[in-house]
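Asks: Mind looking at a prediction? Sequence and model below.
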Amino acid sequence: MPRNDHERWQMDLEEYIRQGEPEQSEKSTAWKTAIGLQDVDGLKTSEYLLETAKEHIEGKIDIKTAQKRIQSYYEERQTQSEIEEGTKEADIVSARITELLGERTFQFSPAEWKTIHKRLFKDIFPHAGEYRTYNITKSEWVLNGETVLYASADSIRDTLDYDFGQEKNFSFEGLSADDAVKHIAKFTSGIWQIHPFCEGNTRSTAVFVIKYLKTFGFSINNEIFAENSWYFRNSLARANYNDLGKGISATTIYLERFFENLLMGYQNELKNRFIHVDYKEQSAIQSAKSAIEKDLKCNNCTLEELAILKELLKNPSITQKELAGIIGKSERTIKTRTVEMQEKGLIRRENGKRNGRWEVLVKL
């Protein structure tokens, strides 16, 4: 597909997100994320996929029909010459990611991650949804061709059980948003380093993490994944690489900047060259820039409070009952939190209970 056509389609997609109905906007963002994530493996979608996506966004077909159309499209092309190079996997997996992101189901467990991988890559990879049985290395541009030390094949199950067990027992209660981001970055980089599957680890990790983060009540800005999927991949590698002889230590700082943009609305500049092990001069500038931005943010907010603030900014007239439904908490919990947030000076209520509006007193 010519570059200008791709750009035109991206502009159409942005228009759906900005001005479409809520359902259209949600579908558009899911498709944009799904398509963007194909970049981590150097894959591009076809024109047919993009046209099919538009029909789904406009409500002309459902996601199952969209998937069937894409599958039929490739079944009808009998020779490789009839298939645009590299698009089959990208198209099929994009539609499957869109379906998964649109579902309101999730279980925090290694089994869920396996299921996501199987659903994404069934009939594409021979071992979809199965743990690898051999050790792997991967040359990384961001590491000057070196590899992350991935978990050994015989330790995958035990390591996954340990990491997921630790995360299940971790409490976010009372944790500031900044500290929560650091923890989420550490957990995400940890499970990615296990690399349990032969292929498709980063895409399945991204889908799993998006769905996990939604359980905190966030309306995740999936566009951050869509536009920065390669940065996400590189920051995961950088978080798991040490070469102390060259003064290089594993760091989650780049992944934290990604999650700050995703969850907290920060505007950190996410450039792949910043992550490269040889890149030096930007670090001081970037750190100063982030520090200035954080001075303008609600640094002491918890994740739950931040989720509430975002919804109040979207709709100042929202009721506590509506807020409870969106955030995924009880109405009693929301009433308690809004009282606490008023006492902390984060919000205030104008014009009483019935016809009142919420005013957010901090910058996000």
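Replies: Perfect, thanks for sending it.
Asks: from here on, contacts and neighbour counts on C-alpha atoms
Replies: Noted.
Asks: Now the residue nearest in space to the middle of the chain: closest residue in space that isn't a chain neighbour?
Replies: Central residue of the chain (CA atoms, centre = their mean): residue 210, 4.3 Å from the mean position. Closest residue to residue 210 apart from its sequence neighbours, by CA to CA, 6 or more residues apart in numbering: residue 220 at 7.1 Å.
Asks: Based on its surroundings, how many neighbours for that neighbour?
Replies: Using other CA atoms under 10 Å, residue 220 has 17 neighbouring residues.
Asks: hold the first one in mind and look at this next one:
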Amino acid sequence: MLFIENEYKKIQETTDKYKKQKYWKIAVGLNQVDDLKPSEELRKLAYENINNIKTYVEVEDELYKYYSKSEKINKSEYECDLVSLKIVELLDNSSFNLTVNALASIHKELFEDVISEQFCGKFRKFDIQKYEEILNGDSANYGNFRTIEEDLKDIVEELNTRKYEINNTNDIVKLAVDCVKKIWDVHPFVEGNTRTTTVFMLKFLDSLGIEDVSNDLFKDNTKYFRDCLVLANYSQLNRYNEFIKPYIKPLYRFFEKFLINDKLELIEIEPVHNNKYYNKIENPSKLMEYEGLNEDLDLDW
């Protein structure tokens, strides 16, 4: 009997130390978006993985052994360690489909054994808001939970059908910005939106053969990156009847630095003034005309 050699090959873990180092920097950096830092155990294991002493599977086994022996688990380190490893594995794996299911699958892979099973890889069933320091305590404008899946399908369809020149740097920066911003604006998950959306975007770019030029940008500027996403999302009519428009320029500069020129300077950003948190407004005299707001009010029939 003649056996035909199978031409398909299993995707193998890279042995490229430079790539692994880059993936680990991005992974650990992305977890800083929630102020999560890795354990010393992960630092040791990451070093061994980068230098091809241990595989991803062996690192995962060592992590579970480490935490199973711990008398008191540091939950922040536990989340950072496991999610960082999963991010590295996903970035190293070239398989990718630009679909809504792929986004949900990435979330599930990242947060399995970390967050509640009822939220893992599943779109949220309620509306959410989150205190943002860059908004002086206000929240970004997240998508309505009832339209999450439809909104994501529209985004994916637009990205799949968009015309762009792969060698046109402006096209590629806009593609990256639109991908991460539009999905992040929907905020489809209860937790882990920034990490999931960013990994999805990075895998999308990788599937197009697009490489970054700045290895340390996410590692050193994750909080800044998230603030850029917030500012690019936020719009509000403030207490002075001034409309605060989404500020997207810093997000564009971030990706220009990431994808085109590492020497570019990031744009300095600062908190916006909105109509809810009086103690953050720089000029208290502007509040004088609103002193009567504490009075009881009735409907103006």
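Replies: Nice, I can see it. Given the structure is predicted, the values throughout are model-derived calculations rather than measurements.
Asks: Just the TM-score for the two chains, thanks.
Replies: The pair, once superposed, lands on a TM-score of 0.79 when counted by TM-score structural alignment, normalised by the length of structure 2; 254 aligned residues with a CA RMSD of 1.9 Å.
Asks: So for the helix or strand hosting the residue nearest to the centre of structure 1, what gets flagged as buried?
Replies: Secondary structure from DSSP states H and E places residue 210 of structure 1 in helix 201-214. Of the residues in helix 201-214 of structure 1, 201, 202, 203, 204, 205, 206, 207, 208, 209, 210, 211 count as buried by neighbour count, 16 or more other CA atoms under 10 Å.
Asks: Quick one: map residue 247 of structure 2 onto structure 1.
Replies: The equivalent of residue 247 of structure 2 in structure 1 is residue 251 (alignment by TM-score structural alignment).
Asks: Make sure that match is actually in contact with residue 243.
Replies: No - Residue 251 of structure 1 is not in contact with residue 243 according to CA atoms under 8 Å; the separation is 11.8 Å.
Asks: Looking at those two, which is more packed in?
Replies: residue 251 (20 against 12).
Asks: Am I right that that one is in a helix?
Replies: No - assignment of residue 251 of structure 1 by DSSP: H, G, I helix; E, B strand; the rest coil gives coil, placing it outside any helix.
Asks: And for the aligned partner of residue 131 of structure 2 in structure 1, the neighbour number?
Replies: Taking TM-score structural alignment, residue 131 of structure 2 has residue 139 as its aligned residue in structure 1. Per other CA under 10 Å, the neighbour tally for residue 139 of structure 1 reads 11.
Asks: Would you check how far apart residue 139 of structure 1 and residue 234 of structure 1 are?
Replies: 12 Å (CA to CA, to the nearest Å).
Asks: next one: residue 255 of structure 1
Replies: Applying CA to CA, the value for residue 255 of structure 1 to residue 234 of structure 1 is 9 Å.
Asks: in the one helix or strand residue 178 of structure 2 maps to, what's buried?
Replies: Here residue 178 of structure 2 sits within helix 169-186, counting by DSSP H and E. The neighbour-count check on helix 169-186 of structure 2 (16+ other CA under 10 Å) flags 172-173, 175-186 as buried.
Asks: swap in stretch 86-100 of structure 2?
Replies: 86, 87, 88, 89, 90, 91, 92, 98, 99, 100.
Asks: What about those residues, which are in helices?
Replies: When the buried residues of stretch 86-100 of structure 2 are checked against helices (DSSP state H), the matches are 86, 87, 88, 89, 90, 91, 92, 100.
Asks: thought the first one was touching residue 109?
Replies: Yes - under the criterion of CA under 8 Å, residue 86 of structure 2 makes contact with residue 109 at 6.9 Å.
Asks: any residues in contact with both of these two?
Replies: Common neighbours of residue 86 of structure 2 and residue 109 are not found (criterion: CA atoms under 8 Å, 6 or more residues apart in numbering).
Asks: Pull the contacting residues for the equivalent of residue 36 of structure 2 over in structure 1.
Replies: By TM-score structural alignment, residue 36 of structure 2 lines up with residue 43 in structure 1. If you count contacts by CA under 8 Å, 6+ apart, residue 43 of structure 1 has them with 86, 87, 89, 90.
Asks: switch to 10 Å and redo it
Replies: Counting by CA atoms under 10 Å, 6 or more residues apart in numbering, residue 43 of structure 1 touches 35, 36, 37, 85, 86, 87, 88, 89, 90, 91.
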